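A.B. asks: Okay, here's the prediction I keep looking at, along with the sequence it came from:
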Amino acid sequence: MLDNRSVVIDQSGNEILNLPFRHLSNFYEDRAEVVNKDNKRGFIDKSGQVVITAIYDDTKGFSEGLAPVLVNNSYYFTASQRSYI
């Protein structure tokens, strides 16, 4: 990570994504958790597109199509932007 950016490389060492996040997790179910400069968390897809905006204080990885997110001191499950179960 350089200057609050995360870089994804392929097996040959070629850069395939250069993203404006200070942290990028491994991909689970084609989604990766990201952390922005304000320490808010969200998710991107494998093309680098934001699928859930980084607005959460905490998130966990996707499993069976859902991810836990922290909203107002309680965890909820989400599959998409601001839709909670």
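C.D. replies: Happy to help now that I have it.
A.B. asks: only C-alpha atoms for contact and neighbour calcs from this point on.
C.D. replies: Noted.
A.B. asks: the strands in the chain, which residues?
C.D. replies: Taking DSSP state E as the criterion, the chain carries its strands at 6-9, 15-19, 23-28, 31-35, 41-45, 50-56, 67-71, 74-80, 83-84.
A.B. asks: Columns mean neighbour count on top of those strands, output as TSV?
C.D. replies: What follows is the strands of the chain, written out as TSV (neighbours: other C-alpha atoms under 10 Å):
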stretch	mean neighbour count
strand 6-9	15
strand 15-19	14
strand 23-28	16
strand 31-35	24
strand 41-45	23
strand 50-56	18
strand 67-71	19
strand 74-80	15
strand 83-84	12
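A.B. asks: And here is the other one:
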Amino acid sequence: MRYDKATVKEFILNYHKTIEKDNTCDYDIDTDEFFNVNDQAETHDIDNNNVEESIFYNELDAIIERIATEKEHNLSLLIC
């Protein structure tokens, strides 16, 4: 796939704004609760709002990983 430079640049600079960072589970659990198999698993709704952005990011990441050095690839990950 070929994308124009302006589209790719705008996407990379704004991709971090589309990611939700609220899905953290940061509470204390003791070992008895952690290994309890009788509890029902929690279900979470899947957010389909950013599917196109995720697909575009994965395509760009695959291209960058294929043609860039490891340092350049890590830099692109940090920018996104």
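C.D. replies: Okay, I see it. None of these values were measured; they are calculated from a predicted model.
A.B. asks: Quick TM-score on the pair, please.
C.D. replies: Superposed pair, TM-score by TM-score structural alignment, normalised by the length of structure 2: 0.18. Supporting alignment: 25 aligned residues with a C-alpha RMSD of 3.7 Å.
A.B. asks: does residue 10 of structure 2 sit in a helix or strand, and which one?
C.D. replies: Secondary structure assigned from DSSP states H and E places residue 10 of structure 2 in helix 5-14.
A.B. asks: okay, now residue 60 of structure 2: neighbour count?
C.D. replies: As a burial measure, residue 60 of structure 2 scores 17 neighbours (other C-alpha atoms under 10 Å).
A.B. asks: show me what contacts residue 15 of structure 1?
C.D. replies: By C-alpha atoms under 8 Å, 6 or more residues apart in numbering, residue 15 of structure 1 lies in contact with 7-9.
A.B. asks: Would you check how far apart it and residue 24 of structure 1 are?
C.D. replies: Distance of residue 15 of structure 1 to residue 24 of structure 1, given as C-alpha to C-alpha, to the nearest Å: 14 Å.
A.B. asks: now do residue 53 of structure 1
C.D. replies: On the measure of C-alpha to C-alpha, residue 53 of structure 1 and residue 24 of structure 1 end up 14 Å apart.
A.B. asks: now swap in residue 43 of structure 1 and tell me
C.D. replies: Taking C-alpha to C-alpha, one finds residue 43 of structure 1 at 9 Å from residue 24 of structure 1.
A.B. asks: what is in contact with the two at once?
C.D. replies: 32-34.
A.B. asks: picking up where we left off before, can you tell me which of the contacts of residue 15 of structure 1 lies nearest to residue 78 of structure 1?
C.D. replies: Comparing the contacts of residue 15 of structure 1 against residue 78 of structure 1 with C-alpha to C-alpha picks out residue 8 as the nearest, at 25.1 Å.
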